[in-house]
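*Asks:* Provide a 3D model corresponding to the input given below.
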Amino acid sequence: MAAIRGVIFDVDGTLIDSNDAHARAWVDALEEFGHKVRFEEVRRLIGMGGDKLLPEVTGISSDSPEGKRISGRCSEIFMKQLLPELRAFPGTKELLEELHRRGLRIVIASSAQEEKLRELLKLTGADGVIESATSSSDAEQSKPDPDIVQAALDQLKLPHGEVVMIGDTPYDVEAAARAGLRTIGFRSGGWTDSALAGTIAVYDGPADLLAQLDTSPLAGASTAPQAEKTPQQRYV
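*Replies:* Below is the predicted model:
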């Protein structure tokens, strides 16, 4: 097996404890527009793009006038009411910095909108080691379609065998597999090991992977240090 040289991270539920907040924003926005949806029904879909989630729970197309209003209100609720209370999972900053120190290149692949993603990445406290990020604006189809992961892979310009995806939902696993990548799963997003079937390893979250890094699939990575990026080179 080739040594891993690049890591593609999901964000929500993987680096940032935000899955419940996303579900709450959707439930509240939908209720304002007269659509009563249970929190649990939405929560199980967090991780796929909103363009797929909305029609799944309501039958409303995200491209319709009503769909656009609901999606816009959902983003507003999330950004203004919920985002200020969110935090990164324990070990997020340390994991990202250690992977960078070992010479791995780090990119982000998220179904989130670019503005939302930028604010979420600030919460990691390690924006200086994130090489680039792909969001919903970089792909025609959101997760579990592979477009966003493929866009991140294109930025890395590394062979598939030298890149691994790290995510917390079955949608991450499916998107990565359809892009030809292996996935390391995190339980931090609330999914069981059986739901994360197809991963090459599963950890509780960033801190757990960091603690077991030397016995993980990332153990064979280069130990060549990388230079810290300048503020102009940082994604966020």
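
*Asks:* From here on, just use CA atoms for contacts and neighbour counts.
*Replies:* Noted.

*Asks:* quick one, strands of this protein?
*Replies:* 6-9, 105-109, 132-134, 163-167, 182-186, 201-203 (DSSP state E).

*Asks:* out of those, which comes closest to G47?
*Replies:* G47 lies closest, by CA to CA, to one member of the strands of the chain: strand 163-167, at 9.2 Å.

*Asks:* Contacts for that closest one, please.
*Replies:* The contact list for strand 163-167 (CA atoms under 8 Å, 6 or more residues apart in numbering) reads 4-11, 13-14, 153, 172-173, 176, 181-186.

*Asks:* any idea how far the spatially most distant residue from the centre of the chain lies from T58?
*Replies:* Relative to the mean C-alpha coordinate of the chain, counting by CA atoms, centre = their mean, the farthest residue is G34 (29.7 Å). As judged by CA to CA, to the nearest Å, G34 and T58 stand 11 Å apart.

*Asks:* Sequence B follows; please return its structure for comparison with A:
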Amino acid sequence: MQRTPTLPLPKAILWDMDGTLIDQTAAIIRAYGDVIESMGGGIPDPAVIRRSLGGPMASTMALFIDEADLDEASKRFRLRFPEIMFDGLIILAGGLELIERAHKAHISQVIFTNKHGDTARKVSKYAGFSKYIPICIGNTDTEWHKPQVKLTRYVLEQINASADGACMIGDSPTDIETAHNASLPCYCIATGAHSTAEMLEAGADAAFNSLFELKAAFGL
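*Replies:* Sure, this is the predicted structure:
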């Protein structure tokens, strides 16, 4: 029987949000579809949208919308998504428990995401994460976005943490690239669009089928 890897207890955790702590895919895909269709882009393939999640919103839009119309599409998405963002929202099992255990173990934590900052903070409060992780940094909060190393360094500064002993927890190749650009290990969860095998192939330092498995690997 395959044993769960044992990981060193981190000094700081940088959490991704979508696909890692929550599944908001239904509302996200619906918002993209509504905007793209309204701008004459036809009905987008939900599977294509799902596979693109984790990167900047404009990158997903660019798969369906001409570059000249991207700014308008992004504005429409930011108006549409808040109207439906809690529809079908799933708080992924084991996430809040792991966050609470890490908090009790005095591990610094922060959420940072390519989701719009204000939206991300509303979701964090709704899901109960903000009780233990008061700092949540999203897209438009800074001039950077994942996987830029300047953003990761900025995020570490906000929780007075160094890269030494810190880790990132995510669910996508974007998260892996983000972590490795800043010399952090990335532990991935197969709760999003990618399997453990795909994430290990993309360079994840470890990959798990659930947040419960990751919690056990940390010994929390």
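
*Asks:* now what about the TM-score between them?
*Replies:* Put the two chains on top of each other and the TM-score (TM-score structural alignment, normalised by the length of structure 2) is 0.86; 211 aligned residues with a CA RMSD of 2.2 Å.

*Asks:* Throw the strands of structure 1 into JSON lines and include distance to H22 of structure 1, thanks.
*Replies:* Listed next are the strands of structure 1 as JSON lines, based on distance: least, CA to CA, whole Å:
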{"stretch": "strand 6-9", "distance to H22 of structure 1": "18"}
{"stretch": "strand 105-109", "distance to H22 of structure 1": "17"}
{"stretch": "strand 132-134", "distance to H22 of structure 1": "19"}
{"stretch": "strand 163-167", "distance to H22 of structure 1": "16"}
{"stretch": "strand 182-186", "distance to H22 of structure 1": "18"}
{"stretch": "strand 201-203", "distance to H22 of structure 1": "22"}
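
*Asks:* Would you reformat these as a markdown table and include distance to L86 of structure 1 and mean neighbour count?
*Replies:* What follows is the strands of structure 1, written out as a markdown table (distance: least, CA to CA, whole Å; neighbours: other CA atoms under 10 Å):
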| stretch | distance to L86 of structure 1 | mean neighbour count |
| --- | --- | --- |
| strand 6-9 | 18 | 26 |
| strand 105-109 | 18 | 24 |
| strand 132-134 | 20 | 23 |
| strand 163-167 | 18 | 26 |
| strand 182-186 | 18 | 27 |
| strand 201-203 | 21 | 19 |
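
*Asks:* residue contacts, the nearest residue to G192 of structure 2 once chain neighbours are set aside?
*Replies:* The shortest distance from G192 of structure 2 to any non-neighbouring residue, by CA to CA, 6 or more residues apart in numbering, is to G19 (4.3 Å). Contact analysis of G19 of structure 2 by CA under 8 Å, 6+ apart lists 25, 170-171, 191-193.

*Asks:* Aligned to G19 of structure 2, what sits in structure 1?
*Replies:* By TM-score structural alignment, G19 of structure 2 lines up with G13 in structure 1.

*Asks:* Likewise for Y126 of structure 2?
*Replies:* Using TM-score structural alignment, Y126 of structure 2 lines up with L123 in structure 1.

*Asks:* Pull the number of nearby residues for A102 of structure 2.
*Replies:* For A102 of structure 2, the neighbour count with other CA atoms under 10 Å is 22.

*Asks:* Helices along structure 1, start to end?
*Replies:* 19-32, 39-43, 50-58, 65-77, 92-101, 114-122, 147-156, 170-178, 206-211 (DSSP state H).

*Asks:* Let me know which of these is tucked in deepest.
*Replies:* helix 170-178 (a mean of 24; mean count of other CA atoms under 10 Å).

*Asks:* What's the average distance for that one when superposed on structure 2?
*Replies:* Here the mean offset of helix 170-178 of structure 1 against structure 2 after fitting is 0.8 Å, by mean CA distance after the TM-score superposition for structure 1.
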